[in-house]
Each structure stands twice: as C-alpha cells, then as structure tokens.
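Novice: Here you go, sequence then predicted model.
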Amino acid sequence: MTLLTGENAKTTITAKNYLTVPPGDYPCGDNLYLIVSPSGNRRWLFRYQRLGVKRRMGLGSAKLIKLSEARDKAIDARRLLAKDTDPREARDEARRAEGCPLFLRYANAWREIYEKSLRHRASRGKLKRIVEVFCKPLHQMRLDQIGTDQIIKLVLDPIRHQVENARDTRQRLKLIFDAAIADKHRTDNPADYETKLRPKLGKAPKRGRARGKHKAMSHHDLPAFTRKLAARPDLSARALEVTTLTVARTAEIMHMKWSQIDFDIGLWEIKAADMPQDTEGGESTKNDCDKLTPLPRQAIAVLRKLYDGRVCEYVFPGRDLKSPMSNNTMLKALKEISGDPTLTVHGLRGTFRTWAQDETDFEEEIVEHCMHHITGDAAEKAYKHGKALKKRRAVLQAWADFAATPPALKLVSAA
C-alpha cells in the first residue's frame, strides 16, 4: 500500500480529479478511501472497525462508480454500523439472496399466506414458532443450498426428544420446500420424509400419548371424587368441577369468559374462531361449528357463586388476572384430591364417555355431540344443522346428577 506524504497527503479528492490523482490512498470522508495502485487501477474502499477488529469493504472500481455514488455507499455502511450490523456481512448476505431467496425471507412470506387457512390462533402461533425458532439455523441460508443433512443436524436433531415439535417442524419444512419447488427455487425437496429424511432418521417415534389414552378415572369413583372436590375452597377445584360437569376440554375451561355464558337459558357458547388449543389433550375443536354447551344446574350454581366475586373477564383467571389459569393448576389439584398421580384432566372426558356407554341408553351420536364430536362423514356433517340442545341437556344433566349421587348409593339416572 502506498502512503501519501507531503503535498499528496493534502490532496482533496473531488469529482474532477479522482480519475487523475497519482498512486496512493486518499481519504474522502465518512471512512471512504480512494485507492490508486501503481499500475493506475482505482477503487473505492470503506474502512471501519467492529468489535475491536479493523475491517475493510470494497465498494467497486472508481472507473465504474462515481465519487458521489461511492460516498452514498459509505454513508449507508455507516448507518448499518450504527445499528450494530456489519456492512460487509450485510452486503454478502444480499448477494447470496440475489440468485435465490434466503430461507427466512421466503418462509415468512409463505407463512403469511399459509396461516390464512388456519382457524385457530394457537395454530398460527405454532407455525410462527416453527419458522422463527426451530428453523433459526436455516435463516441466512439460500433455499437452493439447504440439504437434508443440514435439516437433520441443525433443525431436527436438537428437538428430536420433543416428538410433536419435531414432527410438526418436519411437516412444515416439507410444505415450505414444496412451495419453493413450485416457485422454481429448487428442483427437489430436502425435507421429504419418505425419500430423504426417513432413510437417514429411521421411523419417527410415536407421540408420548396416543389420543384417547389419557388416564381416566373410573366412573364408579366419580361421586366420591366430586364430594371431595366440593369441599375444597380454591379456584382450581371450581375449575375441575365445571370441567367434570360440562365434559369440556382443558383449554376451553381455562379460557372460559363471562361474556360466553348466558345464565338465563343455561348456555355456554364458544365461537369456532376463538376455540383454544388444548395444552394437555393436544386437541382443539374438531369441526367448524360454534360450540354451544348446555349447562347442568350444578354447573350453573358453581358459576353463579364465582360470578358474584368475579375480578376480570376470565372465569378462572391466572395470578396476574390478565391471562387464564394454567392447565397445570387443575392437573395438580386433580392428583392431590384423587390421590392418583397418573390421572389427567382430559381423562375426565373418557370417564363421561364410559359412563354413558356402560350405564345409560342415550344415543351415541348425542353423547359424542356433548363432547363436541360431530359424527359422520363430510356429506353427513353438511346436512347436520341442528344443535340437539334439548337432548344434550338431558345427557349432561343426568351426568351431573350421577356425579352428585352419594357414593354409598351409586345410583345412575336413566335416559
């Protein structure tokens, strides 16, 4: 590098002389330098220091880029430094993305379109978490440079023990790369399970619990349990009472709001669009219908007492009163009251289903409807417009009466 001395060191670079000055390094302000080699080649250079290390970034040939353009680039680079961004790394990233988009930019654009097809806020939140958190190691990689080995090592291996998260991430990655193929950014899918991932990963592990296998309490033990439950004064016990009497899902009880309850006609309504994700049962609404739940007399009595002392919009608020009660709060109470550490709150729905099957003659379709399971294929469901409120109210009232039966008698209300 040639250093300027004497008169040359004082030379001011202008739009008129930058193509004629002799060899040397000429400061132009804003960390910009004109570098003229002994052979006469001229280039613009941006010098800076980041994290204690001196660095430089070429801004192009002075024969192709004017002084004013070079100064603009230098100012842009200084702005990036002010935002704690390395200008050379930002430039290199932009160059990599010119031929093919980077994963994060493309995946976010895809997500904004795809999530419109998802009904539930929880599902949209899960998709965002997959793209932004689980797939973070892929963010700055070009779509066409991501291979199966990278997906396994960087994304799937770290969450392999999280069976559902690993499965959902793998499935969403496949959709993202399918879209990239459709947009001609790739010709193959590195996240295809059957042809790319399974031969290397082996068979995917099963979920920790199969749906419908949640440990349930025997219905013969329910009356004794509800008597113990009624004796507890805490809010978690009241949440378990309402859960038992309405056979609702855990998350539905957690997110129950006073605005959803009509005490005059004894109904609890949840709009399909507001149906929460069940954090314990792993399921949300199984259909596109609003959920109308007839409230048994016992449930209304519990809710009226709670209404008199309400403190926020949630029937069962959390500690900060701005969010719902945690599902673990009910689970802990269930285990303490029952004395069985293997039971789950979601299993109470199984208790109801077994009681209805073994002890009553209620129609199976109506019993399933009480659990918000609309039976039949797509064609049948299209013609089922009725809510069967009268029939479901009879089932749930019989269930509530059974739960309130003195344990020693164990009487069951007939259909």
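Specialist: In hand now; what should we look at?

Novice: from here on, contacts and neighbour counts on C-alpha atoms
Specialist: OK.

Novice: Which stretches in the stretch 151-300 of the chain count as helices?
Specialist: When secondary structure is read from DSSP state H, counting those that start in this stretch, the stretch 151-300 of the chain shows helices at 163-182, 198-201, 222-231, 235-246, 250-254, 297-308.

Novice: let's bring in a second model and compare:
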Amino acid sequence: MALKELEARYATKRAKDYKLADSGGLYLLVRPNGSKLWRLKYRFDGKEKLLALGRYPELSLAEARLRRAEAKVALGQGRDPGAKAPVTPVTTFEQAARAWHKNRIASLDAGHASRLLTRLERDAFPALGSRDLRAITSADVLAMVRSVEARGALDVSRRIKQHVSQIYRFAIPQGWADQDPAAYLSDLLKPKPRTRHMPRIGLRELPDLIRAIDRYDGEENPRRRAITRAALLFSLLTWARTSETRLATWDEFEGLDTAEPLWRVRAERMKMEREHLVPLSTQAAALLIALREHSSSSFVFPGDKLGQPISQNTMIYGCYRMGYRGRQTVHGFRGLASTWANEAEHYRPDWIELALAHAERDEVRGAYNSALYITPRRRMLQEWADTIYGMIDGKAAVSAVMNHSPQRESTT
C-alpha cells in the first residue's frame, strides 16, 4: 500500500530505526533521533543498492516519488542513478556559494535555506557570481555590501557579508581560494539604528488594560465594537501579531470543540515564513466558537467591506480610544505576555520563544531543536488566559460578542 502524507508527517521516533514503505523500492527511514530520511532501494548490474534521496519534510512525498521516477528512467537507460556525476572544478564565487549552500541545506529549516539562497542570488551573484574566487578583493565585497546598504537593508547587508565569509571558509580548505576578502569588513559596515520597542505598559497596569478591553465602547456601531473587542482579546490570549489575528480564517482552526484546540497559521502568513502552531486556551476557543455562531465570512474578524478582514488599524485605533495612545500597542501585548512568562520563572525560554514565533537565535541549536513543545505551551497559554480572565468577569467579552452578533456576510 502506498505511503500517505499524513503517515509521513506524524511518524514518531522509536528506540530503533524503522521504515515506512511506499512502493517501487521507496521508503521513509525514521531514526531514533526523529529525523526522517528518504531511501530508494534498487538493483543495478545484479547488485542491490541504496540511494539517499533527501530529508523529510524538506523533500516532500511527491518530490521523493519524482526522484524515484527519475531513478527508474536512469535504470531504463542503463545508468546507475546512484553514480556520482563528474566533478566540475570550482573556480567562481557562484559555484562555491552553491556548493556551500548544498552542503548546509540538510541542517537548515526549509524556509531559512530558501531565503539564504535568494539573498545570494539577489545581491551577491550579480556583483561577484562570475568572478574567480581568488580574484575577488575586499573592495569588491565592500562595494557589493554598500549597494545593499544603499537601499536601507542594513540587516541584510550584514547577513550577506557574513555569508561571503562563510563561503570562503568553506572554499579555502578545499583549495578553491587562499583568503577571505570579507574578513576585515565588519568595522566598515553602517551601524544599525537602535531598535524601537513597541510601547507597552508595566505588568502592574495589566488589570486596568484587561478591564478596558472588556468594557470597550469606542465605536458606535455594535457590530464593529464587538469585533474590535474580540480581536484585541484574542491577540492578547494568543500572543499573535496584528497581521496574524486580522487575517485569520476559519480553516486555520482545528478541534475548537475538543480538549486540544489548535490554531495552525500558514507559513506564508508568518514573519519567519514557516508554519506556526498555537495551542489555544479554553477561553480563546470559547471566544472563537461564539464568533463562529454569528459569522458567514471566511475571516474570523470580518471588516466593514464585504469579503475583507478588519483593517490593519482597527485594533491600534481601539487602543487609542481606550486611552492608551503612546502607552500600549497591539504588538506590545506580546511584550506583556513575554514579561509575565519570564518573570514567572517556571516556563522554559524555548516555550516562550516558540509561543512568540521567534526564530532560534543560535542557528546551530535551532537546526537540531525542532521540538514544538505543544503540551507545555498549551499549559502556559492556559495559565496566561486564566490570569487574564481572573481580572474580569470571564464571560463578559464572549457574551458581548454573542449579544452584538455581526451582520452576516456572504462567504468569501
């Protein structure tokens, strides 16, 4: 029987290696460390051989089957699909960069690997790609970096300089280059502007903010008032960014009526371009259920225009109307939650950072630490929700949504 995508996705690690067979010699090898590797068993010249195709989920089931088909074509032509292609001498920067990227890709998150290569193709290759590795000077690299700085992308300029150094450190031991021309450029880069943290109140003022949201009456239209209140409360409960809340659609939510409700935010909607799983508290799930009863829109928080979500300013204007202009932003809700969790001292930093959908600061550690910590994060967010609802009549916000049911929209 052919392997199913869900079987591959939810295959769990065991004490020993085990295989999930597809067909035609293709199978997924699941290792005790949790890694999942595609393997293709085939025969060539009367001998059984094994071909490593790649790692799941970086290489999907459909892509693995395509690789299997390509291998079968090679066998039909009398070629060994596992035979290494003739080695092409590496002389140019682009050749070295692509070899370095290929060497690292298995240890990187798929989204990060894609962004890294895009960065090189957009900024480095046009200036340095066809140049001989040994002929590139520090001035050449600096000119390329300056062109990136010129468009205001100071974070990218630092990353691209770092990538050049990494590529040369990969190339030098293999005899492709003699020195790193980017080694001494750090002091010449433009400094990044100081980070401007989103305004937020202190934790001592949190009860007043919660009660202000609960009693929110900043809009005359009952429908808009109820939706704004619900969106503010939902963002606070889930630690979500403004865009993640306002663009939420009903098909992203799973099991709202069960003990383990989940919000699955698609990768293309996330800042870090990877899927974000939010275990929902019972209060967040109840709020969604109340909203769902009165909505026919695909958006959880529909706006005034048919088929559109609330605007990007709806919630921040709500903060202004509550008297928090310059003191508290919606993005600042995340800072409040993070401060609360860190000061509690019994939530692990990994749980907090994952709940905020932050990237792992230690790139090497992040490559190996792929745990999602759904259960402890669910407990943390539930305790946060209990804290919030302990400051108000917990049913008030939900009942307000139900009493001021939004006018139904046609499904978008």
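Specialist: The structure has been received and is ready for your questions. Here the structure is a predicted model, which is why all the values come from computation and not from measurement.

Novice: Run through the residues that contact residue 260 of the first structure.
Specialist: The neighbours of residue 260 of the first structure, taking Cα atoms under 8 Å, 6 or more residues apart in numbering as the test, are 268-270.

Novice: ok, these vs residue 73 of the first structure, which is closest?
Specialist: Each of those was checked against residue 73 of the first structure using Cα to Cα; the closest is residue 270, at 55.9 Å.

Novice: ok so, going back, out of the helices of the stretch 151-300 of the first structure, indicate the one that is most buried.
Specialist: Per residue and on average, the most neighbours among these fall to helix 250-254, with a mean of 24 (mean count of other Cα atoms under 10 Å).

Novice: Mean per-residue distance, that one versus the second structure.
Specialist: Compared with the second structure after fitting, helix 250-254 of the first structure has a mean deviation of 5.4 Å; criterion: mean Cα distance after the TM-score superposition for the first structure.

Novice: tell me what that helix is packed against?
Specialist: The elements that helix 250-254 of the first structure packs onto, with contact taken as 3 or more Cα pairs under 8 Å, 6 or more residues apart in numbering; DSSP states H and E, are helix 235-246, helix 327-338.

Novice: and the gap between the residue minimising distance to the centre of the second structure and residue 108 of the second structure?
Specialist: Most central in the second structure under Cα atoms, centre = their mean is residue 274, positioned 2.7 Å from the mean C-alpha point. Residue 274 of the second structure sits 12 Å away from residue 108 of the second structure, going by Cα to Cα, to the nearest Å.

Novice: same thing with residue 252 of the second structure?
Specialist: According to Cα to Cα, residue 252 of the second structure stands 26 Å off from residue 108 of the second structure.

Novice: ok, these two, which is more surrounded?
Specialist: Applying other Cα atoms under 10 Å to residue 252 of the second structure and residue 108 shows that residue 108 carries more neighbours, namely 18 against 13.

Novice: residue contacts, that one?
Specialist: Residue 108 of the second structure makes contact with residue 367 under the criterion Cα under 8 Å, 6+ apart.

Novice: what's the counterpart of it in the first structure?
Specialist: Taking TM-score structural alignment as the alignment basis, one finds that residue 108 of the second structure is matched in the first structure by residue 118.

Novice: Quick check: which of the helices and strands packed on helix 250-254 of the first structure is nearest to residue 126 of the first structure?
Specialist: Taking Cα to Cα, helix 327-338 is the member of these nearest to residue 126 of the first structure, at 18.0 Å.

Novice: in the closest one, what's buried?
Specialist: 327, 329-331, 333-334, 338 (16 or more other Cα atoms under 10 Å).

Novice: Quickly name whichever of these is closest to residue 133 of the first structure.
Specialist: Relative to residue 133 of the first structure, and with distances defined as Cα to Cα, the nearest of the buried residues of helix 327-338 of the first structure is residue 327, at 23.8 Å.

Novice: If anything else comes up later, I'll come back, but that's it for now.
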